[in-house]
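J.: after the sequence you'll find the predicted model.
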Amino acid sequence: MNLIRIFDRAKVFIGVLVSGDALRVRTMRGGAWLGMGSIAEQAVRFARNMLLARILAPGAFGTMAIVISSASLVDMLTDVGVRAAIIQNPRGSETAYLNASWWIGLGRSIFSYSIIFAMAPWIAHFYDRPELSGLLRVALLSVLFNGAMSPRSALAQREMKLGRWAAITNGGGICGVILTVALSFYMRNVWALAIGYSGENAFRLLLSYVLCPGLPLRHFDRNSARELLMFSRGIFGLAPLNLIISRADIFVLGRLYPLAALGLYTMAVALVTTPSIFCTNMLGQTLMPALSTIQEDAHRLNRVLLEVTSWLLLIGMPAAVFIFLSAPSLLRLAYGARYIAAAGPLSVASVVVFLTVLNSVPTIVLFAKGYPALHRHSVVVSAVAMLVVVYPACRILGPVGGQVAALLATSFGYLIQLILLRSVTGLNLFRYGAALVLPTLGSVAMLIIVLGGRRLGLVVRPSTDIAFCAASCLIPFALCAAVRLRSSNRAHILYASKATESAAAR
């Protein structure tokens, strides 16, 4: 019976999509292209990591983590939001505007690379790693390649031809991964990672001119440039703050501990951060357009927020507990025995990622309501907490301290954002907290099953441990999902009846 109901609801949902307006259909189709492209790229990256973990020393990944983090810091500090401006501005498709944006983007890339080139010896001296200087200068050629992409490539996003954009971004990423793997077999050192990293954007540059042809003109329209720079002021600050939250641990650990330890840490955390980025991106691409259409209806916003959060809790909490319990086995199976040393950071990172995905929903609601400044407040709180806590945590707790600091920073930002959201939509925090009850009970049941099974000696190998933890996760999840579906159906029926009564009263 439940399967029939689910099938009927799926038919209705698909019917709405098919019969909906052109914008909705294009949005869903574009989201599907982006989703498929992202899944393909991340799958290839995961396979690359599994392979390279057995070819390269952990220190190579630690060195590359410092290279990418240092470059990201400079790159984000000079970000002017060229691509976002093209998508947002009504004149974005005009040749003069595209041309001005290309020259500004290229100039910004040259400026960023010049800073990186000049700072490279200083960064190498700071970490006492002379090889960092050359690696930074080679790997961050990617900044120049990114700035020189076809001026018309942003139109693929603006016009919602997202299949073409996925081919450029994800296709370039996959080509770069293949190049990295090929070079690793030949070079067997960190230079393969550095060249492959810059190669990703080199392939994107090439694909952008193949799929979105159009050379920039020499003419530079000052009015268009002025509009673009005015837009960039509104988004300034968020990227560097988010970078502090996500990369401060790398800077500190790279200074305090050997690069091999940093490499183990980076690869372990990557197991969960990659799915997190995918989930938050997909939530943003699907929820943002929908919530923007009902931004004036606070009751409906809160209802959607609670519904989505309930399902994220129901799916995410058992998944986080699964990773927390099976971290050593996952690392051994994915990367090899030497990576088991990073089980602690992976366990804590699973909780950090879980909170990050949960926090993305209130963030989307604030943006849909037109209050990005309130989100900035929560990001500032998280960044300050990270800066205060990360060094002592890493110093006292070792590499796991990096994720402990991230957990504290994420938790503070999450709580602040919920309080701010309450002032905007009138969110009932008690009802929000009540959504925790069901997944918490399921996760506790999972803990009892797994720990009891280990106590009885039922698990002897990593593969068996992972399978046992996964089964222990699925059973409570299935029971909780059935309860949640029933309560959700009752809530939808009640809401529909109230809406009908309200319409009849009018």
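T.: Yes, it's here.

J.: only C-alpha atoms for contact and neighbour calcs from this point on.
T.: Fine.

J.: how near is I87 to S443?
T.: 42 Å (C-alpha to C-alpha, to the nearest Å).

J.: between those two, tell me which one has more neighbours.
T.: Using other C-alpha atoms under 10 Å as the criterion, I87 and S443 rank with S443 on top: 23 against 18.

J.: and the helices in the stretch 351-500 of the chain?
T.: For the stretch 351-500 of the chain, helices defined by DSSP state H, counting those that start in this stretch occupy the ranges 372-397, 400-425, 429-434, 437-455, 462-505.

J.: from these, which stretch is densest packed?
T.: The highest average neighbour count among the helices of the stretch 351-500 of the chain, using mean count of other C-alpha atoms under 10 Å, belongs to helix 400-425 at a mean of 21.

J.: what is that helix packed up against?
T.: Using 3 or more C-alpha pairs under 8 Å, 6 or more residues apart in numbering; DSSP states H and E, the elements in contact with helix 400-425 are helix 238-256, helix 298-334, helix 343-369, helix 372-397.

J.: will you turn the ones you listed into JSON lines that also has distance to V210?
T.: As requested, the helices and strands packed on helix 400-425 are arranged in JSON lines below (distance: least, C-alpha to C-alpha, whole Å):
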{"stretch": "helix 238-256", "distance to V210": "30"}
{"stretch": "helix 298-334", "distance to V210": "36"}
{"stretch": "helix 343-369", "distance to V210": "34"}
{"stretch": "helix 372-397", "distance to V210": "36"}
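
J.: so which of those gets nearest G176?
T.: helix 298-334 (21.2 Å; C-alpha to C-alpha).

J.: measure E200 to F145 for me?
T.: Plainly put, E200 is 9 Å away from F145 if you go by C-alpha to C-alpha.

J.: who has more neighbours out of those two?
T.: E200 (25 against 21).

J.: what's near enough to touch the nearest residue to A202 once chain neighbours are set aside?
T.: The shortest distance from A202 to any non-neighbouring residue, by C-alpha to C-alpha, 6 or more residues apart in numbering, is to F145 (5.6 Å). F145 sits next to N201, A202, L205 when contact means C-alpha atoms under 8 Å, 6 or more residues apart in numbering.

J.: now do W165 against S208, distance only.
T.: Note on W165: its distance to S208, by C-alpha to C-alpha, is 8 Å.

J.: quick check: neighbours shared by these two?
T.: In contact with both W165 and S208: S153, using C-alpha under 8 Å, 6+ apart.

J.: next, the angle helix 462-505 makes with the host helix or strand of V12.
T.: Assessed by DSSP states H and E, V12 sits inside helix 2-19. Using axes from the mean of the first three to the mean of the last three C-alpha atoms, to 10 degrees, the inter-axis angle of helix 2-19 relative to helix 462-505 is 70 degrees.

J.: below is structure B, check it against A:
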Amino acid sequence: MDAQEEEIDNSLKKKTAKGLFFGGFSNVLQQFIGFLFGIILNRYFISEEDQGKIAVILIFPLIASAFQESGFVVGLINKKNVGNKDYNAVFWCSLMISTVLYILLFIAAPYIAHFYNNPDLVSLYRFHFLSLWFGSFSIAHNAYLFKNLMVIERSKIMLAALILSNIIGLIFAYQGFAYWSLAIQTVVYTFISSSLFFYYSKFRPSINIDFSPLKDIYKFSSKILVTNIFVHINNNIYSAVLGRFYSEKIIGNLNQASKWNNMGQSVITNMINNVIQPVLNQIQDDQDRHIRVFRKILNFTAFVAFILLFGLATVADDFIRITLTEKWIKTATYLRILCIGGAFATINNVFSNLILTKGKSNIYMFNVISFGLFQFLILIFCKNWGIEPSMLIISGLNILWMFLWTAIIRNYITYSFRNLLNDVVSYVFIAGIACFAAYFVSKEIDNVYVRFGTCVLTSGILYIILNKIFKPEILTEIINFAQGALVKK
């Protein structure tokens, strides 16, 4: 490697390290802030029924947002030469699509409310759908920041929008607006984040509209569009499907469990997604390095994901009692199951990002659609068994999908099932042993706070010790990455 290549290599390492470090710190902070506001809202102002009223409609603006974005963000990231003309075409196309979609959802609101037996909530739904329209203003600007690895700026935007929207939502909840406060919080978050994306991005839209750049982008992004629709369906399928068959109270508990599980997943997936595609795309031509970087990211994801989500599953009962009080205790049962499947979902997220860097959006699309159809069929055919058996089967599906992804990517990089055992499955066993031991150490403790703290602390210490014994290289990598992120140029 000559001096110039080494300089480029070190620069990329620093960017990756900074992206992971600051992206990870930001995500932890975001989840912590959301966690605190969520506790206050749900302990004192929001009931299970209130959560259920909002949960059943979340899927509609999310599906619409997939049409609105049309895979443009991923398309722009994977396009080598991107100019102002490309961003401008995406901006105006997104705005036009979202305007049409909002009008359609506005008209459809009474029918959606009738389907879920909530005819009095038409105005609520129409207001909530405004978040879709506000979000369209940020798509091109978000792609600009993402393309240029501007992780710190994106982190500032998310944090500011999160804090301000939660404060406003809390004020409305305190004033007695109940489930309306949840809708207000969502709309305010989208408005603020869109405004800040515009502020931090150097791109400025012009009225000189030319949609011709979309032809090249859409060859790749059209498949991402279909995929993103199913991603949103997959992430919200429990409330959307089961909301027709179960009470608002049950759906509220289920949505609450899904929210906490998603918080845990988001700490990991958002941190990884901030860097993985831009970084892997930059080293696409160097296959050995490409595989090496991919495996490091996969190891890091597994190291964090399994102890975090298995740990949350282990302390689910005490976690819900401490944060939301006994009235939400049913949430703990659902949370425990979701966390097991969620840990493997973070691994599948890394595989899917890799396949996108290979330009195989059709494979990504096929996998996500297939997974969504399987989930839907499981929920429909197993609904008479109850919610929990269906959730267990779907968690098992996440595990099975990890092996399916491995079989697929073997066609594009040198990666074997033995590599999977070392990179992922080893952490499953280490995290499982640590959490299992911590549970037995703490289970006889009567005080819920002491029991919770003992379990968390014990599992963490045991996990580090076991990794130090069996996989010491991961700890060294994390220390090196942290040092790389903190060292100034």
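T.: That came through, no problem. The structure displayed is predicted, hence computed values, not measured ones.

J.: before we move on, back to that, most neighbours, which of the contacts of F145 of the first structure?
T.: For the contacts of F145 of the first structure, counting by other C-alpha under 10 Å, the largest number of neighbours falls to N201: 27 neighbours.

J.: aligned to that one, what sits in the second structure?
T.: Under the alignment (TM-score structural alignment), N201 of the first structure maps onto T190 of the second structure.

J.: L301 of the first structure: neighbouring residues, count only.
T.: L301 of the first structure - counted by other C-alpha under 10 Å - has 22 other residues nearby.

J.: wait, it touches L291, no?
T.: Yes. Using C-alpha atoms under 8 Å, L301 of the first structure is in contact with L291, at 6.8 Å.

J.: can you pull the residues that touch both of these two?
T.: With C-alpha under 8 Å, 6+ apart, L301 of the first structure and L291 have common neighbours V365.

J.: next, format the contacts of F145 of the first structure as JSON lines and append distance to Y371 of the first structure.
T.: Converted to JSON lines, the contacts of F145 of the first structure look like this (distance: C-alpha to C-alpha, whole Å):
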{"residue": "N201", "distance to Y371 of the first structure": "33"}
{"residue": "A202", "distance to Y371 of the first structure": "37"}
{"residue": "L205", "distance to Y371 of the first structure": "35"}
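
J.: quick one: I355 of the second structure and I409 touch, right?
T.: Yes. At 6.9 Å, I355 of the second structure and I409 qualify as touching, with contact defined as C-alpha under 8 Å.

J.: and of the contacts of F145 of the first structure, the nearest to L314 of the first structure?
T.: N201 (37.5 Å).

J.: just give me the mean distance for the helix or strand that contains the closest one relative to the second structure.
T.: Per DSSP H and E, N201 of the first structure falls inside helix 190-211. On the superposed models, the aligned residues of the second structure are on average 2.1 Å from helix 190-211 of the first structure, with distances taken as mean C-alpha distance after the TM-score superposition for the first structure.

J.: who are the packing partners of that helix?
T.: Using 3+ C-alpha pairs under 8 Å, 6+ apart, the elements in contact with helix 190-211 of the first structure are helix 58-77, helix 131-139, helix 141-147, helix 153-158, helix 162-187.

J.: going on from it, what's the next piece of helix or strand?
T.: helix 222-235.

J.: list the buried residues of that following helix.
T.: S224, A225, L228, L229, F231, S232, I235 (16 or more other C-alpha atoms under 10 Å).

J.: next, the residues that contact it from outside, please.
T.: By C-alpha under 8 Å, 6+ apart, the list of residues contacting helix 222-235 of the first structure from outside reads V80, G81, V82, A85, A96, Y97, A100, S101, I104.

J.: any idea how far G71 of the second structure is from Y102 of the second structure?
T.: Distance, Y102 of the second structure to G71 of the second structure, by C-alpha to C-alpha: 18 Å.

J.: hang on, the earlier thing: just the closest of the contacts of helix 222-235 of the first structure to I6 of the first structure, please.
T.: Among these, and counting by C-alpha to C-alpha, the member closest to I6 of the first structure is A85, at 41.1 Å.

J.: so the closest one makes contact with G92?
T.: Yes. With contacts counted by C-alpha under 8 Å, A85 of the first structure reaches G92, the gap being 7.3 Å.

J.: distance of the most centrally placed residue in the second structure from A485 of the second structure?
T.: Centroid check for the second structure by C-alpha atoms, centre = their mean gives S266 as the closest residue, at 4.3 Å. Taking C-alpha to C-alpha as the measure, S266 of the second structure falls 21 Å from A485 of the second structure.

J.: then N166 of the second structure?
T.: Taken as C-alpha to C-alpha, the span from N166 of the second structure to A485 of the second structure is 30 Å.

J.: these two: who's more crowded?
T.: More crowded of N166 of the second structure and A485, by other C-alpha under 10 Å: N166, with 25 against 20.

J.: the helix or strand following the helix holding V12 of the first structure packs against which elements?
T.: Helices and strands here follow DSSP H and E; after helix 2-19 of the first structure, the next one along the chain is helix 22-52. Counting by 3+ C-alpha pairs under 8 Å, 6+ apart, the packing neighbours recorded for helix 22-52 of the first structure are helix 2-19, helix 162-187, helix 259-293.

J.: buried residues, the shortest one. List them.
T.: Along helix 2-19 of the first structure, these residues count as buried under the neighbour rule (16+ other C-alpha under 10 Å): L17.

J.: so what does that helix touch, helix or strand wise?
T.: Short answer (3+ C-alpha pairs under 8 Å, 6+ apart): helix 2-19 of the first structure packs on helix 22-52.

J.: relative to the second structure, what is the average displacement of the helix it packs on?
T.: Superposing on the second structure and averaging over aligned pairs (mean C-alpha distance after the TM-score superposition for the first structure), helix 22-52 of the first structure comes out at 3.2 Å.

J.: now stretch 274-283 of the first structure
T.: Stretch 274-283 of the first structure sits 1.7 Å off on average (mean C-alpha distance after the TM-score superposition for the first structure).

J.: centre of the chain versus that stretch, how much separation?
T.: Computed by C-alpha atoms, centre = their mean, to the nearest Å, the chain-centroid distance of stretch 274-283 of the first structure equals 5 Å.

J.: in the second structure, what residues pair with it?
T.: Using TM-score structural alignment, stretch 274-283 of the first structure pairs with 263-272 in the second structure.

J.: how about stretch 354-368 of the first structure?
T.: The aligned range for stretch 354-368 of the first structure is 343-357, by TM-score structural alignment.
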